[in-house]
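Asker: no FASTA, just this:
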């Protein structure tokens, strides 16, 4: 079982979108028994809360359900249990590096490092309009495809019906 954790600041916009979209992509590929997906934030401001309503709406408009996701803060156990801890932006990555035990630092990466895109960060849409949430969803979809391809190649998962 490969465990992937997506991390942003509050775990209400970007990381739950990545969580929901990637979980869908993994299920579509028939790999739900091989890959576990989760999300968290570097802050605990929204612990137990649903994703931002704008993230949920944008996801729903594209066929993804985020209603099963609840916000939570990254824990020390995450650094031990997760195989990939993927930050949405450099600031999230720096915050993770400050609290990650050195022996688990190799697990920390930017999510979009797996994708061949002209951008390396998923921008925070919180203070913007709907176009920011749409951009996040598009980047997450592309990043998810690239990440799944990486996991399939690295862990030799057979992807039968991935698009």
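Answerer: Received, thanks. Quick caveat: nothing in here was measured; it's all calculated off a predicted structure. Numbering: from 1, shown residues only.
Asker: For the rest of this, base every contact and every neighbour count on C-alpha atoms.
Answerer: Will do.
Asker: Which parts of this structure are strands?
Answerer: Using DSSP state E, the strands of the chain run over 2-8, 35-41, 84-87, 108-110.
Asker: Show me which of those has the highest average neighbour count.
Answerer: Comparing those by mean neighbour count (mean count of other C-alpha atoms under 10 Å), strand 84-87 ranks first with a mean of 26.
Asker: what's the spacing between that one and its chain's center?
Answerer: Averaging C-alpha positions (C-alpha atoms, centre = their mean, to the nearest Å) puts strand 84-87 7 Å from its chain's average.
Asker: circling back: ok, which of the strands of the chain comes nearest residue 137?
Answerer: strand 2-8 (13.8 Å; C-alpha to C-alpha).
Asker: second one coming, line it up with the first:
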């Protein structure tokens, strides 16, 4: 079976998209599917390239048993559009930027990350809110949304 490649995208690649990266990696590993998936995350802006994820994101994930220490921020590249099967944005602004930079005829399915969970009736939300300027509870909320989003995305891919 072919490898499925997923790129999660937010603005700076230090809060939301690396959380999705870490959660999805944990889920496919836990299910013995790690060899079938290549998972990455990136930002639409290059503010934090090379940095670890926000400590609050790492802490929220670690409290739930998800490792994010291996993730470093990077910026989305034009090459990603043909490298990945899915490029999934955390909100409408980042989806707009991902679509704006997309070359014509690219291969990736570009969508809002939570659209799969929303369509499956698991959540009402379509957007993962940016917790960067808020408190700890915002990072917990992001983790909860991302966890449900990853479950729905994984089922969508496995059912395809």
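Answerer: That came through, no problem. On a predicted model such as this, the values are computed, not experimentally measured, just so you know.
Asker: Now tabulate the strands of the first structure in TSV and tack on distance to residue 61 of the first structure.
Answerer: Output for the strands of the first structure, formatted as TSV (distance: least, C-alpha to C-alpha, whole Å):
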stretch	distance to residue 61 of the first structure
strand 2-8	21
strand 35-41	21
strand 84-87	25
strand 108-110	26
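Asker: and the helix ranked longest in the first structure with strand 35-41, angle?
Answerer: Counting residues, the longest helix found in the first structure (DSSP state H) is helix 130-155. Here helix 130-155 of the first structure runs at an angle of 140 degrees relative to strand 35-41 (axes from the mean of the first three to the mean of the last three C-alpha atoms, to 10 degrees).
Asker: list the helices and strands helix 130-155 of the first structure packs on?
Answerer: In terms of contacts (3 or more C-alpha pairs under 8 Å, 6 or more residues apart in numbering; DSSP states H and E), helix 130-155 of the first structure is packed against helix 14-28, helix 53-61.
Asker: Average separation of the first one from the aligned part of the second structure, please.
Answerer: I take that to be helix 14-28 of the first structure. Helix 14-28 of the first structure, aligned to the second structure and superposed, deviates on average by 0.4 Å (mean C-alpha distance after the TM-score superposition for the first structure).
Asker: now for residue 60 of the second structure: what does it line up with in the first structure?
Answerer: Aligning on TM-score structural alignment places residue 60 of the second structure opposite residue 58 in the first structure.
Asker: hang on, that match packs against residue 137?
Answerer: Yes: counting by C-alpha atoms under 8 Å, residue 58 of the first structure touches residue 137, with 7.4 Å between them.
Asker: Which one, of the helices and strands packed on helix 130-155 of the first structure, ends up nearest to residue 117 of the first structure?
Answerer: When those are compared by C-alpha to C-alpha, helix 14-28 sits nearest residue 117 of the first structure, at 16.2 Å.
Asker: Now do the closest one: which range of the second structure does it align onto?
Answerer: Helix 14-28 of the first structure covers residues 16-30 of the second structure once aligned (TM-score structural alignment).
Asker: Give the buried residues for the matching stretch.
Answerer: Neighbour-count burial for stretch 16-30 of the second structure, counted by 16 or more other C-alpha atoms under 10 Å, picks out 16-28.
Asker: Pick out whichever of those residues sits closest to residue 105 of the second structure.
Answerer: Taking C-alpha to C-alpha as the measure, residue 105 of the second structure sits nearest to residue 17 out of these, at 24.6 Å.
Asker: contacting residues around the closest one?
Answerer: With contacts defined as C-alpha atoms under 8 Å, 6 or more residues apart in numbering, residue 17 of the second structure is in contact with 8-10, 41-43, 90.
Asker: Which of the residues you listed are retained in the first structure?
Answerer: Here is what carries over to the first structure from the contacts of residue 17 of the second structure, by both residues aligned by TM-score structural alignment, their matches' C-alpha atoms under 8 Å: 8-10, 41-43, 90.
Asker: quick one on the thing from earlier: tell me which of the strands of the first structure sits nearest to residue 63 of the first structure.
Answerer: Ranking those by proximity to residue 63 of the first structure (C-alpha to C-alpha) places strand 35-41 first, at 17.9 Å.
Asker: Report all helices and strands that the closest one contacts.
Answerer: Going by 3+ C-alpha pairs under 8 Å, 6+ apart, strand 35-41 of the first structure lies up against strand 2-8, helix 14-28.
Asker: I appreciate the help and will end here.
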